[in-house]
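**Q** model the following, please.
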Amino acid sequence: MAESTYTVTGMTCGHCVASVTEEVTKIDGVTGVDVDLPTGAVKVTSTAPLAEADVRAAVEEAGYALAG
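**A** The predicted model follows:
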């Protein structure tokens, strides 16, 4: 199992959290997604390390952006 934390910008409500969770969960190997709305932290658990580009693409598909 691998675990990574990313910071997502632009989320303001529960719908934002649901959208990001839904898109990131679609990445192959992802087993869990935990989003903290106040901080924008997105903790992703997966069967193997993920490429940041894959996470960035999923977050952008949801309409938001990774910080940094």
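**Q** can we go C-alpha only for contacts and neighbour counts from here?
**A** Fine.
**Q** quick check: buried residues in the longest helix anywhere in the chain?
**A** As assigned by DSSP state H, the longest helix anywhere in the chain is helix 14-25. Neighbour counts over helix 14-25 (16 or more other CA atoms under 10 Å) mark 16-17, 19-21, 23-25 as buried.
**Q** and the angle for the helix or strand following that helix with helix 14-25?
**A** Secondary structure here is assigned by DSSP states H and E; on that basis, the next helix or strand after helix 14-25 toward the C-terminus is strand 30-36. Direction vectors for strand 30-36 and helix 14-25, defined by axes from the mean of the first three to the mean of the last three CA atoms, to 10 degrees, enclose an angle of 160 degrees.
**Q** one more, please, to line up against the first structure:
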Amino acid sequence: MQTITLKVEGMSCGHCVNSVEGAVKQIGASGKVDLTAGSVTVQFDESKVSLDAIKEAIEEQGYDVAN
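**A** All right, here's what the predicted structure looks like:
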């Protein structure tokens, strides 16, 4: 398992938290959003889910993942 924290721009409320965490979960990873920090910490099995897939899932919800 790998753990990474991504900076995510545009999150401001509980709906944002649910959207991001749900998108990450849907592709087989687990995520915990920190609204104050504007980030999400994701745990994933790199043999099953790629970092690019995680970023794409978050961006499809309308948020920007900073590099």
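**Q** just to revisit the earlier point, could you list every helix and strand in contact with the longest helix of structure 1?
**A** The helices and strands touching helix 14-25 of structure 1, judged by 3 or more CA pairs under 8 Å, 6 or more residues apart in numbering; DSSP states H and E, are strand 30-36, helix 52-61.
**Q** ok, residues contacting the longest one?
**A** Contacts of helix 52-61 of structure 1 from elsewhere in the structure, counted by CA atoms under 8 Å, 6 or more residues apart in numbering, are 8, 20, 23-24, 26-27, 65-66.
**Q** now those residues as CSV including distance to G40 of structure 1?
**A** Listed next are the contacts of helix 52-61 of structure 1 as CSV, based on distance: CA to CA, whole Å:
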residue, distance to G40 of structure 1
V8, 5
V20, 11
E23, 15
V24, 14
K26, 19
I27, 19
A65, 10
L66, 9
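**Q** nearest to A2 of structure 1 among the residues you listed?
**A** Checking these against A2 of structure 1 by CA to CA gives I27 as the nearest, at 13.6 Å.
**Q** what range in structure 2 does the longest helix of structure 1 sit on?
**A** Under the alignment (TM-score structural alignment), helix 14-25 of structure 1 falls on residues 14-25 in structure 2.
**Q** no more questions from me, cheers.
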